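Novice: dropping the sequence and predicted coords here.
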Amino acid sequence: MRVIFAGTPEFAQVALAQLQAAGHTIVLALTQPDRPAGRGMKLQASPVKHYALIHGIPVAQPRSLRLDGKYPEDAAAAQALLQAAQADVMVVVAYGLILPQWVLDVPRHGCLNIHASLLPRWRGAAPIHRAIEAGDTQTGVAIMQMDAGLDTGDMLLVQSLPIASTDTTGSLHDKLADLGGKMVVQALAQLDTLVPVPQPTEGITYAHKIEKREAAIDWTQSADSIVRRIHAFNPFPGAATLLAGESLKVWAASVSDAPPPAGAVYGSIVALATDHIAVAAMNSIVNIAQVQRPGGKRLAVADFLRGCDVQPGMVFESAHDVPEAH
C-alpha cells in the first residue's frame, strides 16, 4: 500500500520501521518540527525524521494542519503534499498535531491510529504513564479508524498486554511500541475485511499530559501509590524528592511487606541496607533502590551510600520547585 505516516517519538518510529519492513511504500512522513533539546538546547530532529531521512522517505514538518489556523501557509503546503501523494491510507502514531477533517478525508482508506491503551480507557496524551500510575494490571493497543474526536474512532483491532509490578513507563513503552507496529501491519493486511467496532460508552478516562510538577514525591501517600508514581515517571519526568536540601531523582523502588515503625515520620529513613533505603510512607515502607543526584548518573543505592553521609532518621521531603537531576 501507499502509506502516509504521521508520527514523532520513538514509539512512532518503531511502527514506521515495521510498516516499511512489511513492504509498504511510505510516500511521505509527517513529523513535528525540530525542537531544542539536551543541555545545549540545540535543535533536534524527531526519531521519525531521523529514520525517514536515513531511508529516503520524504519528510514534511508543518507547524499546523489547520487551514484557518495560526500557520495557514504550513497547512496549505501540507495539503498539497498529501493530495499529491495519492495515498491508500495514513497511519498516525503519537504525531502531536490535531488532524482536521480535510486530512482524514485525503487517503482512500482514511487514517488509522495506533493508541497505547485499551480504549476508551486512557484516551489522550499519556496513556502509558497513567495506566501505571493508576495501578492498572493490564493495558494494550487499539488500532482505530480516526474521526474528528480525541481518540474516539471505531476500533479495528484490540490486543491486551499485562502490566508487571516492575514495569516502568520505559519498559512498557517498548513492549507496546512493538505490539502496535505488528498490529498496524496486520490491520493493513486485513483492511478490506475488518469490521470497525464503536468504542464502549462506559469506562471512558483521559490520560492528561504529564507535567513536571507532578514528579514531586508526596511521602504522606501510601507506599503503593508512591512506587507506582516512581515507575510511571521513569524515564520522564523522574520522581523527585529532597534529602538534606539536595534534589534527588528516584528511579527504582518497591513496597516492603513490613509496616513502618510506630511514630515514624512520613519520609523518614527507617533503615539502610546494602541494596535499598527504607523510607516510611503512609501505611508501609518504600524501599528505594536507584537514585540520581543533580548532574550525576543513575546510581544503585549501594554506590550512592558510599558517596553520601546518609543515616537512619534523616527525612526525605517534598521536592516541589527544585532543580532537575539531569
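Specialist: Cool, got the structure.

Novice: rest of the way, CA atoms for contacts and neighbours
Specialist: Fine.

Novice: buried stuff in stretch 270-285?
Specialist: Of all the residues in stretch 270-285, those buried under the rule 16 or more other Cα atoms under 10 Å are Val270, Leu272, His276, Ile277, Ala278, Val279, Ala280, Ala281, Met282, Ser284, Ile285.

Novice: and that stretch, how far apart are its ends?
Specialist: 8 Å (Cα to Cα, to the nearest Å).

Novice: next: stretch 188-207.
Specialist: End-to-end span of stretch 188-207 (Cα to Cα): 27 Å.

Novice: follow-up on the earlier one: dump the buried residues of stretch 270-285 into TSV; add distance to Ala94 and secondary structure as well.
Specialist: Formatted as TSV, the buried residues of stretch 270-285 follow (distance: Cα to Cα, whole Å; DSSP: H, G, I helix; E, B strand; the rest coil):
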residue	distance to Ala94	secondary structure
Val270	43	strand
Leu272	42	strand
His276	36	coil
Ile277	37	strand
Ala278	38	strand
Val279	37	strand
Ala280	38	strand
Ala281	36	coil
Met282	37	coil
Ser284	37	coil
Ile285	37	strand
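
Novice: helices of this structure, start to end?
Specialist: For the chain, the helices defined by DSSP state H occupy 10-21, 47-54, 72-85, 101-105, 127-133, 169-189, 223-232, 301-307.

Novice: what packs against the first one?
Specialist: Contact partners of helix 10-21 among helices and strands, from 3 or more Cα pairs under 8 Å, 6 or more residues apart in numbering; DSSP states H and E: helix 47-54, strand 89-93, helix 169-189.

Novice: let's go with 7 Å and repeat that
Specialist: Helices and strands touching helix 10-21, by 3 or more Cα pairs under 7 Å, 6 or more residues apart in numbering; DSSP states H and E, are helix 47-54, helix 169-189.

Novice: second structure follows, compare the two:
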Amino acid sequence: MPPAPLRLVFAGTPDFAVPCLRACLASGAEVVAAYTQPDRPAGRGRRLAPSPVKQAALAAGIAVEQPETLRDEAARARLAAYAPDLIVVVAYGLILPKSVLAIPRLGCWNVHASLLPRWRGAAPIQRAILAGDAETGVDLMQMEAGLDTGPVLLEKRTAIAADDTGGTLHDRLAALGADVLAEGLSAVLRGETLAAAPQPAEGVTYAHKLDKAEAKLDWSDSAAALARKVRAFDPWPVAEAEIHGERVRLWSAEAVVETTSAAPGTLVATHRDAIDVATGDGLLRIRELQRDGGRRVAVRDWLNARRDVSR
C-alpha cells in the first residue's frame, strides 16, 4: 500500500511568499490549506484587498484561512483539524504560539531571507543593503518559540550587487527561497531527515521593521551610506531629501569619492544626466528622482523644469 501523501499547511502573506507556495504545490505534497492575513484596505479607494498568497491559493483551488490570531482555542482547533504533517511559514505576519508549533508531527519550517543569525526579524533584505553587506541568502529553518532562533536545515547564498535595490534583492531571494524549500520538501518526501544545525551565538543582529521616517535622508551622513539608503528603500518607502529648496524622492544615486568644502545638502554640480549633492563625506550623484505629486523621471527632466538651477 503506497504511503499517505505529506499533508502540508502553508502560511504566508506577501508577494515574497508566493514562489514558496508554488514550490509546495509542485513538490508532490498535499497542500490542504493556506493561511494568510485578513484582507486589508489598499489603493486610493482603500478597498479591502486579498493578499498575494490568498490570490495564488484560490487560483490553485486551496482552502484559505484568515484568522486574526492563532492564539485563541477555536483557531488552533481549526488548524489542528487539517491534520498537517508539516506547516511551512513564509512572511506570514502572525506569531505562531508553542501550541501551534506542536501541532504537526514534523513541526514548522520557516523560509527566512537572511543568513542566520544575522538579520533576524522583519526587514532582513533592506537591512542587509543598508549595512553594506557583501552577501546574503535564504535559510530554511526549523521553527521554535524564539524570533528566528531555530536551527537551520538548508541554506542558499547570493552576493549583493552594487546596484541591487530592495526590490531586485527581494525578487532574487524569493526565488532562492522557493529553491531551498523545494530541496527540503524533496528530501522529506524521499523519507530523509534533514540535519538541523543550531545557530551560532555570535553574530546575532536584528532587522527591525522599516519605518517611513527612515526614508528622510540626512545630508550629514556619508555619500556611501546615503546611496545604500536610496537602494534599500526602493520600492518602499523610497528615500526623500531636500534639494535646492525642493522636497523630492530619490530613486537612483551613487556615491562619488570627492572632497568638497560645500555644506552637506548643497547642490554643487550639474551634469547632463545627473546632479551632485555634498554630503558629510563625498558627493551623492543623483540620476533619477520624483517631484512631489509627479512621476519618477531622469534628472535631466528635473533640470529642464528647474530653470533656476545653474548649469
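Specialist: Perfect, thanks for sending it. Treat the numbers as computed from the prediction; the structure is a model and nothing was measured.

Novice: picking up where we left off before, format the helices of the first structure as JSON lines; extra columns: mean neighbour count.
Specialist: Converted to JSON lines, those look like this (neighbours: other Cα atoms under 10 Å):
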{"stretch": "helix 10-21", "mean neighbour count": "21"}
{"stretch": "helix 47-54", "mean neighbour count": "18"}
{"stretch": "helix 72-85", "mean neighbour count": "16"}
{"stretch": "helix 101-105", "mean neighbour count": "16"}
{"stretch": "helix 127-133", "mean neighbour count": "24"}
{"stretch": "helix 169-189", "mean neighbour count": "19"}
{"stretch": "helix 223-232", "mean neighbour count": "25"}
{"stretch": "helix 301-307", "mean neighbour count": "15"}
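
Novice: would you turn those helices into a markdown table with distance to Met144 of the first structure?
Specialist: Output for the helices of the first structure, formatted as a markdown table (distance: least, Cα to Cα, whole Å):
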| stretch | distance to Met144 of the first structure |
| --- | --- |
| helix 10-21 | 14 |
| helix 47-54 | 21 |
| helix 72-85 | 20 |
| helix 101-105 | 13 |
| helix 127-133 | 15 |
| helix 169-189 | 10 |
| helix 223-232 | 25 |
| helix 301-307 | 43 |
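
Novice: look up how far Val184 of the first structure lies from Gln18 of the first structure.
Specialist: Taking Cα to Cα as the measure, Gln18 of the first structure falls 9 Å from Val184 of the first structure.

Novice: whoops, Asp218 of the first structure was the one
Specialist: Going from Asp218 of the first structure to Val184 of the first structure by Cα to Cα gives 40 Å.

Novice: to Met146 of the first structure, which of the helices of the first structure lies closest?
Specialist: When the helices of the first structure are compared by Cα to Cα, helix 101-105 sits nearest Met146 of the first structure, at 7.3 Å.

Novice: residue range for that closest one in the second structure?
Specialist: On the second structure, the counterpart of helix 101-105 of the first structure by TM-score structural alignment is residues 98-102.

Novice: got it, and stretch 153-162 of the first structure?
Specialist: Across the second structure, the stretch matching stretch 153-162 of the first structure (TM-score structural alignment) is residues 150-159.

Novice: got the buried residues for that stretch?
Specialist: Of the residues in stretch 150-159 of the second structure, those with enough neighbours to count as buried (16+ other Cα under 10 Å) are Gly150, Pro151, Val152, Leu153, Leu154, Glu155, Lys156, Thr158.

Novice: same question for stretch 232-240 of the first structure.
Specialist: By 16+ other Cα under 10 Å, the buried positions in stretch 232-240 of the first structure come out as Ala232, Phe233, Asn234, Phe236, Pro237, Gly238, Ala239, Ala240.

Novice: distance from the chain centre to that stretch, please.
Specialist: Taking Cα atoms, centre = their mean, to the nearest Å, the mean C-alpha location of stretch 232-240 of the first structure is offset from the chain mean by 11 Å.

Novice: can you get me the start-to-end distance on that stretch?
Specialist: Chord length of stretch 232-240 of the first structure, first to last residue, is 12 Å (Cα to Cα).

Novice: quick check: closest non-adjacent residue to the counterpart of His173 of the first structure in the second structure.
Specialist: Residue correspondence to the second structure (TM-score structural alignment): His173 of the first structure is matched to His170. Distances taken as Cα to Cα, 6 or more residues apart in numbering place Ile125 nearest to His170 of the second structure, at 6.6 Å, with adjacent residues excluded.

Novice: so the one you found versus Gly150 of the second structure, what's the distance?
Specialist: From Ile125 of the second structure to Gly150 of the second structure the distance is 19 Å (Cα to Cα).

Novice: dump the helices and strands packed on helix 10-21 of the first structure to CSV, plus distance to Lys212 of the first structure.
Specialist: Output for these, formatted as CSV (distance: least, Cα to Cα, whole Å):
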stretch, distance to Lys212 of the first structure
helix 47-54, 22
helix 169-189, 15
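
Novice: of all those, which lies closest to Ala22 of the first structure?
Specialist: Each of those was scored for nearness to Ala22 of the first structure using Cα to Cα, and the closest is helix 169-189 (7.0 Å).

Novice: who touches that closest one?
Specialist: Residues outside helix 169-189 of the first structure that contact it (Cα atoms under 7 Å, 6 or more residues apart in numbering) are 11, 14-15, 18-19, 22, 114, 116, 128-129, 140-141, 143, 231-235.

Novice: try stretch 95-110 of the second structure
Specialist: The set of residues external to stretch 95-110 of the second structure that reach it, using Cα under 7 Å, 6+ apart, is 70-71, 76, 80, 84-90, 140-143, 145.
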